[in-house]
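Provide a 3D model corresponding to the input given below.
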Amino acid sequence: MKFSNTLRGYQRQWLPADITAGLIVTILLIPQSIAYALLAGLPPVAGLYASLLPLAVYAFLGTSPTLAIGPVAIVSLMTLDALLPFAAAGTAEFAAHATVLAGLTGIWLLVFFAVGLGSWTSFMSHSVISGFTSAAAIVIIINQLKYFTGIDIPHGGGSWFPIAYTLEHWHEAVPMALMMSVASILVLIFWQGYVPKIMSRWKMSAIILPFVTKSGPLIIVVVGILLTQVADLPISTVGDIPAGLPSLQIPAFSDVDWRSLIAPAFVIALIAYLENISIAGAMAMQQSHRISPNQELLALGVANLSAAISQAYPISGSFGRSMVNMSAGARSQVAGLVTLISVIFVCLFASHLFVTLPHAVLAAINTIAVWSLIRWQDGWRAWRFQYSDGLIWLLTFMGVLIWGAETGIVIGIGISLILYLRRTSKPHVVEIGRLGDSERLRSIERHQVETSPELLIVRIDENLYFANSQYLENYIYDRISPKSSVKHVIIVGSAINYIDFCGFESLERILEQLRGQGIQLHFAEFKGPVMDQLGKTNLLTQLQPGQIFMTASDALRTLGHL
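Alright, predicted model coming up:
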């Protein structure tokens, strides 16, 4: 455990850029935090609370100088899915469950930290993550229908329920809500796509320019608030947001069914961490900055615990706000502290300004924020490269859409493991021979090589373990018939990094079977750690007079062939 390396050795000349970036991120964070809280089924103030203590925690424990921590869309959706079976969205009981969920998420992350899960960043394939986020983004957009149309769509009922309910109750739609949400989306698209190009033609201060190009959400928020106040529009608004800071208290675990939240918290912790580390890693590549994966677990875990004690809900790193933070010139987590101070100011003195903020505007912000997460091209490219990866993407995607976020991610992981076991259960095992007069040995199927009828040289390009050990046995037995002239079998283990007990037993059986036929077994190119494993058994003694060679070429020379 160590304090953030983005605050140690801080240079004074970084301060103006950090202040600017922190204020720009605040412009995005305030409306997003309110929108994401509503997406999670919580009151708007929960989103603001989730943007307080977690920012301070990450500033001192995180290892990314520009990662923006706080409420995010995917985790908000997962929070809603996890808590709907226990309480009605928007109730005090639901909020109590949310704080417990944040606490359990933080505990899981600290467990991951304790066992060093940070080094297992490839635990889930890119196809699983991409399929999950793409489907979750669609579900989030579908969940905005109640705000786009003004129809009071109940929570629950599955991912497609809002569409079915809207079609059935279309006559209840509020035209003004639809017009405002569409107009807000168009403004955001215009602001993101064209305002930066227009502003680049003007001579504008480097400090002012980022505020202008990133202020699209602020513009529609201000306009939406003014329209509802001046015109008294018949659309739903955020309503009262309590002023002040949250009181710190330990979540009431005894008042909720916290045991049933352990599994959802595990999935949220895993997704939050993978989202967090992928964002931090992507920015680190551009900044030549090193990220400590395990330290990130610690920072994110403590940040979620801080969210739990401040009446908030699970949080993670935000891709959109992080990119804005970096592009605005942030040099350290001082920018995050500036954002924290700004949010504190809003909670204390300006929360009343958002009372008439239309839900339609927040729905537009949510929609644009997650639209870029829908990555059809990832699934198509994965399918073209290797159909199994494309299948993983598709099944994860469909699982989230049909059965929800948690079930979808479990399906993705499960299919990945099944396909991995299927693939490694039939490893690439090949007979090899000498390539011309050289010392190189290559596959007899791909190259014209020299072989000897008295030698069978087999190379296995996979670890030897329970799922594939029988396959190696069968491969060797199939190539040695009763009339075979083979006198020596050489197993080349250059690609074997690990042998489990089943693999060891297979080597014993191969040795016994070959010896019964008067054939001698030899090993070549086995790595040191593998030999250390085998050295704990009597296999190497039983192998004699068979030998262990440094290279397959040494075996050929010693055995006097070719």
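
going forward, measure contacts between C-alpha atoms and count neighbours the same way
Noted.

what helix or strand is the residue located most distally from the centre of the chain on?
For the chain, the C-alpha farthest from the mean C-alpha position belongs to residue 483; by C-alpha atoms, centre = their mean, that distance is 55.8 Å. When elements are assigned from DSSP states H and E, residue 483 belongs to no helix and no strand.

can you give me the strands in the chain?
68-70, 316-318, 429-434, 441-443, 455-460, 488-492, 520-524, 548-549 (DSSP state E).

following up with a second sequence; could you model it the same way so I can compare the two?
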Amino acid sequence: MLTNPRLQPPGGDGYLAWLRNYRKAWLGGDVTAGIIVSIMIIPQSMAYAMLAGLPVEIGLYASILPLIAYALFGSSMNLSVGPVAVTGLMTATLLAPVATIGTEHYLQMAIWLALLSGVMLFVLGLLRMGFLANFLSHPVISGFISGASILIILSQLPHLFGLGGMPASPQDLLDNWTPINSLILGMGLLGLLWLIYARSRMAEHLQQLGMRADISRLASRLAPILVVVLGMAVTLGFDLAVHGVPVVGELPAGLPSLQWVTPDFASLRSLFLPAALISLVSFVESVSLAQSLARRKRQRIDADRELLGLGAANLSAGLSGGFAVCGGFSRSIVNVEGGANTPLAGVIAASVIALILLTIAPLFASLPLVVLAVIILVAVTPLIDIAGLRRAWCYDRAEGLTLLSTALGVVFIGIEGGIVLGVSLSIASQLWRGSRPHVAVVGRVPGTQYFRSTRRHLVEIEPHLLALRVDESIFFANSKAIEQGVLQALVEYPDTRHMLLIMSAVNHIDGTGLDMLSELTEGLAERDITVHLAEVKGPVMDQLAKTDWVSGQVGEVFPSTDIAFNTLGGLNRLNRAANEARAEED
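Next up, the predicted model:
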């Protein structure tokens, strides 16, 4: 089968095709995007490491090798992988029962969580199981991310107020409030206002001043860098760390060492379920983002290679002392807007981050934690999908309920419980829909070969012929409902002698459904009613051909409803003419 060349990545398809066919014209965009993304993700990676309960340098470690590993195996030309808010929260939440934050054991468990997740994803990629991305519906993913964002916001409020933890009550907050808390809150609010302005209005104002639209958007997305620089400058200038403002603290210079400590088997076993959860969520989120980016440039994404790419990225994150990673929305958008053409942009970004670690990393020791907190708050607040909930609720209450329940489940039950609840509701809603099939009596639109429901259109019907269209696959959950729909139609058309089941919407008939059809056909035969079929799909007919129902009980199988109407209608007219002739003879 030939593929559309317009949907191919630059240089063609296959592993490293972009590198084998690299063009000099792409280099400028890749270099520019790589430098811009590296500058942007430094504060982000540090902030998400703090969210995960890890030293901030771990976020930088997780931003180097994963970019290179994804470039080797991934299929997206623009996806930028690394630490994100959701994986940071999941790491902290899933490791809480098995390790204490701040300990060496916690760090090693986070590393092994990334390693196990990488192994799972890579093995699934080798098994070509990219279809797993379809198992989490959009309402479940949207609800999960919304609930996770709420938890992230709550987790950062103590940092915004300069507290060691969430106060037990408002009175507890007031009793422990000091002038330094007011200073920290003031710094946080100033940074928050600046970042909100940069996200909402800065690009527009820069364009009014004459700046190009693409440059103004990039400038607004790099606004957190100014907050970081000013935060460090103020802290150093006024020696705020000595006065009690929490800062990052000592940051080791140099690249991460490729080593780890193997925990005992009981600890590893406790990580299997968390690794599976973080693998599934990160894969679905990354593939959705990669597909969205690919559509912009009319490129194609291979879900199996995305499994390999994400698996390699997480393996390299663990090997280099980092934590679980996946595709990030904001960093990928900046990558595109910066002019990235191929994954070389990610390799360049990794090189710049490595250079920063080798040179100026210790300067970040004076960065206030409140600055990282406001970066997280501004990054995750838009992820609370209120608009998506409103659309889902208006369009389909079941999907709206799934989204809302998943979000509330994540907040009040936990990450695992929220995902299980969302998936369960998705399955239940599909079974509920399938158990309420639409069975329509149809007739011919006058003068055409089209057939529509008698309840919605003015149509022609044939005497003694009842045509029913079953608009659902026939399986155990709806077989009784379909049988009742057929019997109810016979009550409305009591002179029926031929029943035509139009199967154009039936994709599968399970054993329960087949038994129901066989028993129904046998019962109708006793009432001198013959059952016929029309528009049976090939795969369904292949299965039915092996049964006695079609060969022994069904009258005719017609390729189209029009042929069935003409044939059975003509047969009815012949029967009527014969009956009238016999009546005249009598």
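
returning to that earlier point: let's have the strands of the first structure in JSON lines, adding distance to residue 140 of the first structure.
Listed next are the strands of the first structure as JSON lines, based on distance: least, C-alpha to C-alpha, whole Å:
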{"stretch": "strand 68-70", "distance to residue 140 of the first structure": "18"}
{"stretch": "strand 316-318", "distance to residue 140 of the first structure": "15"}
{"stretch": "strand 429-434", "distance to residue 140 of the first structure": "46"}
{"stretch": "strand 441-443", "distance to residue 140 of the first structure": "51"}
{"stretch": "strand 455-460", "distance to residue 140 of the first structure": "47"}
{"stretch": "strand 488-492", "distance to residue 140 of the first structure": "52"}
{"stretch": "strand 520-524", "distance to residue 140 of the first structure": "56"}
{"stretch": "strand 548-549", "distance to residue 140 of the first structure": "60"}
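
ranking those by burial, who's on top?
The highest mean neighbour count among the strands of the first structure, using mean count of other C-alpha atoms under 10 Å, belongs to strand 68-70: a mean of 29.

mean shift of that strand relative to the second structure?
Taken over the aligned residues, the distance from strand 68-70 of the first structure to the second structure averages 0.6 Å (mean C-alpha distance after the TM-score superposition for the first structure).

where does that strand end up in the second structure?
With TM-score structural alignment applied, strand 68-70 of the first structure matches the range 80-82 in the second structure.

about what we covered before: how far away is the residue farthest from the centre of the first structure from residue 517 of the first structure?
Residue 483 of the first structure sits at a distance of 10 Å from residue 517 of the first structure (criterion: C-alpha to C-alpha, to the nearest Å).

what about the match of strand 68-70 of the first structure, distance to the chain center?
Centroid displacement of stretch 80-82 of the second structure relative to its chain, using C-alpha atoms, centre = their mean, to the nearest Å, is 16 Å.

what's the closest non-adjacent residue to the residue nearest to the spatial centre of the first structure?
Central residue of the first structure (C-alpha atoms, centre = their mean): residue 274, 3.0 Å from the mean position. Spatial nearest neighbour of residue 274 of the first structure, chain neighbours left out: residue 121 (7.4 Å); criterion: C-alpha to C-alpha, 6 or more residues apart in numbering.

that neighbour and residue 296 of the first structure: what is the separation?
Per C-alpha to C-alpha, residue 121 of the first structure is found 11 Å from residue 296 of the first structure.

which of the two has more residues huddled nearby?
Under the neighbour definition other C-alpha atoms under 10 Å, residue 121 of the first structure and residue 296 were set side by side, and residue 296 has more, 23 against 14.

apart from its chain neighbours, what residue comes closest to the counterpart of the more buried one in the second structure?
Applying TM-score structural alignment, one finds that residue 296 of the first structure aligns to residue 306 in the second structure. Nearest-residue entry for residue 306 of the second structure: residue 74, 5.1 Å, with adjacent residues in sequence omitted and distances by C-alpha to C-alpha, 6+ apart.
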